[in-house]
Structures are given as C-alpha cells and as structure tokens.
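Chemist: Sharing a model prediction with you, sequence too.
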Amino acid sequence: MTRLELAPTGIYSFEETSRRLTQFEKSAYQERDGRLVRTLCIGAKPIAVELWWTGNALAVEIGEDLSPIEMEELTKILRRMFSLDVDLTPFYHRIDGDPDLGQLVRERRGLHVVLDASPYECLIKTIVSQQLNLSFAGTLIRRLIEISGERLSHRGEELLVFPTPAQIAKLSYEDLQQLQFNRRKAEYVIDLSRNVVDGSLDLGKLESLSDDEIVKKMLPLRGVGRWTIECLLLFGMGRPDLFPAADIGLRNALRKVYGTVEQPSEEEVRRLGEAWSPWRSYAVFYLWDYLSTTKKSS
C-alpha cells in the first residue's frame, strides 16, 4: 500500500471541487466512505486511487506498492488533474471589484477545475457528449468504457479503466451503434482513436501550441468543432484564459447574474470578458457552476 499527501498552492476547497466532480463526472469517480475513488494509468499500468482531504492537503492511497518512478509520475498526474499548482489569488483579486460576479465567486471560493486524466480521455468524452443531455452522455461514456476498457479489482468490487486509443480503435462502428451511438458519432470516436494510434494525430504535441494554434490544428478533424476544442483546452489541458463567448450556458448565466432581460450577445459577452483576462477560464467555469446549481435548486 502507498500513501501520499499533496499540498495545494493557494486557496483550495476540496469540498467545492469534489461536489462538482461527483455531479458531472460519475463515469470516472465514485464516492466510498467519504473518499473519491477512480482508476488511473501509470504508463500502461492501471491502478485504483482513493482521494480525500486532510484539512490542508489532498491525501492519496493506492492499494499496492509503487516504484519511485511510478510515484513521481502519479504525483505529477494528480497535481495536474486537480490543479493543485493553480493559485487562484490573482483571479479573486481581479473579480472582487465586480459586485455581481464577485458574489458568486466568493460563494465558491477554492473551487478548482479538475482535468481529465489525459487530453485523449477528455476529447473522447467531449465528442460522445456533443448535443446530448448530461445523463445520456454519461450512459454512453460508461458503455464505451465497459465494452473496450479494462477492469480492475479494488476492495472487492470491479472498477472500470478508461480505454486506450488502441482499445477503442479495435472496435467497429457497429459495436458502438449497438450501444445507442448514432453512426456518425461512432465514426468520430473510432476514427479519432485510429488517428492517435497511427500517429497522424499526436495529442502530446498540442501542449507546446497556443490556444489559437490548437484550434487551427484540430478543426479539420471530423467530429471536432470549436465547442469540442474549447472543452479540450479547458478540461483536458487546463488553459487559464479560454473564453467561449458563443456558449449558450455562459450567456444564460451572465443574464441571470447581471439581471438583464435578454441574453447578452456574443459581442457583449466578449466585452465583459476582457476585464477577467488572463483568468477567463475560471470566470466561465464559476459561471457554469452557478448556472448548474441554480437549475438544480429551482
């Protein structure tokens, strides 16, 4: 058994962060006795990790011994995923002057974006989720994992491991259609995975590119539109200044926050967002969270 504690940089609320995780990432995280449980891959090795908050650090427990190199890799993955090195103090200072947005941000103080385990996982989940409600998207993602991913035994139960590109690439379009994927989406998911396997799409090289360069590189791919790329940039790569001004959810949230009769135009949204740079990703993320919680309570 291996245990470690990972301290965050700056203000961090695991309660707020895990609240959103368990609401939107049910295919990846389970709650067990006050802990979050999910699977990860260290290299090609699948492991189960249990996560909880000690009061000032993210505690991690793995039910097996890891080598020093594996421990280093796991630490790197978790610090990246849970945005432990993202200090939100400058963001809070920037937003404090806005009496409307500042209030909802203060109510969520310490909420951090949690990234998917890899850009590939994020991209596949986002493509599957296109134009679907949250519940059905989650069902399809789980079915995809069940048909192609490995299974890992942990504390007497079976956990699913998100599939590799090679595992999804082996599927036929008909395999996914039998799971209620439409034909086009089945093609998008499998063809993209095959592109990763044959090297024509190298997601690892995206890290060195700017947001605009990534948009330009990814847009020609079938099934990958601007919304999908923006989700990849935010939830797959943790880019801090993403601003999807055309997003309907963002515009609805702004209408509620600022009490306007009509939804703001894309141009008006962009003008508002200028004041939040270089933290527009977090402004958007907090607004999305505000919208989801107000819908839930209404």
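Modeler: Received it, and whenever you're ready, just let me know what you need.
Chemist: alpha carbons only for contacts and neighbour counts from here, please
Modeler: Will do.
Chemist: now the helices: where do they sit in the stretch 1-150 of the chain?
Modeler: Ranges of helices within the stretch 1-150 of the chain are 14-24, 68-81, 89-95, 99-107, 119-129, 134-148, based on DSSP state H, counting those that start in this stretch.
Chemist: Which among the ones you listed is found nearest to Asp33?
Modeler: helix 14-24 (13.7 Å; CA to CA).
Chemist: which helices and strands does the closest one pack with?
Modeler: Helix 14-24 is packed against no helix or strand, with contacts defined by 3 or more CA pairs under 8 Å, 6 or more residues apart in numbering; DSSP states H and E.
Chemist: and here's the other structure:
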Amino acid sequence: MELHEINDKFIIPLPEAFDTNANLGYLTRAKDECMYEIEDGIITKVIAIGEIRSLVRISIIENKQMLIQFINDSRPTKARHLEEIVKYISEWFDLDNDLTSFYDMAKADPLLKLPARKFFGLRIIGIPDLFEALCWGVLGQQINLPFAYSLKKQFVEKFGDSIEWSGKKYWIFPTCERIAQLTPADFADIKMTVKKSEYLIGIAGLMASGELSKEKLAKMNFKDAEKNLIKIRGIGPWTANYVLMRCLRFSEAFPIDDVGLINAIKTLQNMDRKPTKEEILAFSIPWRNWESYATFYLWRTLY
C-alpha cells in the first residue's frame, strides 16, 4: 500500500465501500472495551509490533482517507516497523478486501438485503494478533457479550502492559510468553472458570513455543486451518471459525452454531422458534465464500 506523509500524519487511502459511522458504530458498541479509546470520532490505540509499541491516533476524512498520527514520541524509527503498523491497521479494518460481490449477492438475499443496506461500508473489524483473537474467542465462550468484555478487561489489566499519555492508560494485550508461565491460580481474582484459564495457558504455550502461529495457519487452506485449531484443547468449531474469520480472514469461516447468528435469523424471519442447523445451511447457500461477512452483518442487527 502506497503511503503519503503530510504534517507528521500518514495517509491510508480507503476503499469505496467504507463508511465511518458504520465502523465506529461497531467499535463503540461495548463500554468495557479496553484495547482502544474513541473520542470525537478519533481512535487512540497502542499497536505492538514485537518489542515496538506505538501509540497511534486514527482519524477518518470523508470516508476517503485514514490519517495515522504517532503520539507520545512513539513513531517507529525503522521503515519496516512503520510498514508493519500500516499493515496492522489495514488488517484491522479489512481494507484490502473488495466487497463488491458480497453486496451484489446481499442485495438479492432475503436475510441480508436489509442489513447490507443499513450497514453499508461496515468492514469485518478484525483482531490481527492471533493470540489476542484466540484469547477473545475462549473468553467469549458460552457467556454474554458484556460479561466477555468485562473478563477481557480484567485479563488485560492484570497481565498486560500499558502506555500512559495525557493522564490515561492505553493497554497492550498480554503476550503469549507471559501467559504461558502462569498457573490457573494466577487467574483466581478474574471471574472466569478454571477450565478457561487452563485453555488460555495451554494456547499461550503453543504459541510461545512456535508450534502454533498465524504464519503457519495462513499457509493452510480453510479446512486444514480449522482442523489444526480444533485439535487444540479449549478450541471447538465455534472458536476456530471465529478466529479464522476475524484474524486469518478466511471468507468462508462460518460459526454456524453461534447464538447471535441464530437469534438474528430468528428475528429477521419472524420465527417463533430457533432455526435449525439445516435451515441455517439452506439460508447460507447463496453466501458461499462470503459466510464470514454474512455472519458479521447478521450479528450487527442485534445491537
């Protein structure tokens, strides 16, 4: 991606199908979100690339450009680190994905036509860091979204690092190396099950050793990546597909048993019962290779 710098701000051009309000609306939906702050439409976040920690402010101009400003003297000195940060932001907002064929399909689809029109320009807001994505997937298992955000906040503030600027702390997600060295007893004051703490420690160990990595999964096809994740303790089909959707960007990832997906379909179809798995599969036939976006837009109808 070609970068331009003007007055200490770097400019990322935005795709045509990008809407500031749709994306900020998604990002501000949870009051306990601890990984970034949004104020007056400006996102402030620490982006960690290896040992480099950069505090950035992201603003969006007329749905056309994203302006990146480094604050607190955190601008990287090496060009490759700057490129990694821009790549992270592009991945976070899925900027390199052409959504034309998704919208062409959605406008004729009985379930997607209204969400696609209402939230046009919404990208799948990703989680570019694999360890963070896996932890979020595990933390969110079988609990409601507000409680999941509360757990993540406790986890990050107990085990993560932070950068302080202008009287506020901006958090960095805990590293797999740190979590791999913990025991379930270290999680005692976080309101999660012992099983979940064991899962997080186990996943951290696999990542710290290099046995599990984003690079390795990215080289696989979807089915192989899904199988590799499901064989890990604590990761079932839902978590695997969630991570493959939001981190690895597999467009066919489809957490079909997701409660939110089920409830969205039930509501949009005015059903007096939950749709069966067979019914969801039938609805999803036109979504082929866009299952992840279909799911994300259906989720968005719920809040």
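Modeler: Great, that's in hand. Keep in mind that what you see is a predicted model, and the values were worked out from it rather than measured.
Chemist: Next, the TM-score between them, please.
Modeler: After superposition, the two chains reach a TM-score (TM-score structural alignment, normalised by the length of the first structure) of 0.92; 292 aligned residues with a CA RMSD of 1.8 Å.
Chemist: just to revisit the earlier point, looking at the helices of the stretch 1-150 of the first structure, which is closest to Ser265 of the first structure?
Modeler: Comparing the helices of the stretch 1-150 of the first structure under CA to CA, the one sitting nearest is helix 99-107, at 17.8 Å.
Chemist: Go ahead and name everything in contact with that closest one.
Modeler: For helix 99-107 of the first structure, contacts defined as CA atoms under 8 Å, 6 or more residues apart in numbering pick out Tyr92, Ile95, Asp96, Val257, Tyr258, Tyr286, Tyr290.
Chemist: ok so, going back, just the helices of the stretch 1-150 of the first structure: most buried one?
Modeler: Highest mean neighbour count of the helices of the stretch 1-150 of the first structure: helix 119-129, a mean of 22 (counted as mean count of other CA atoms under 10 Å).
Chemist: against the second structure, where does it fall?
Modeler: Mapped onto the second structure using TM-score structural alignment, helix 119-129 of the first structure spans residues 130-140.
Chemist: what does the matching stretch contact?
Modeler: Here stretch 130-140 of the second structure has contacts from 127, 148, 151-152, 173, 175-176, 192, 196, 199-200, 203-204, 207, 213-214, 234-235, 239, 242-243, 246-247, using CA under 8 Å, 6+ apart.
Chemist: tally of neighbours for the equivalent of Met271 of the second structure over in the first structure?
Modeler: In the first structure, Met271 of the second structure lines up with Thr260, judged by TM-score structural alignment. Counted with other CA atoms under 10 Å, residues neighbouring Thr260 of the first structure total 11.
Chemist: Remind me which helix or strand Thr260 of the first structure belongs to.
Modeler: Using DSSP states H and E, Thr260 of the first structure sits in no helix or strand.
Chemist: quick one: it from Asp65 of the first structure, how far?
Modeler: According to CA to CA, to the nearest Å, Thr260 of the first structure and Asp65 of the first structure sit 56 Å apart.
Chemist: Of the contacts of stretch 130-140 of the second structure, which belong to helices?
Modeler: Members of the contacts of stretch 130-140 of the second structure lying in helices (criterion: DSSP state H): 148, 151-152, 176, 196, 199-200, 203-204, 207, 214, 239, 242-243, 246.
Chemist: What about those, which one has the most neighbours?
Modeler: Neighbour-wise, these (other CA under 10 Å) top out at Val243, 30 neighbours.
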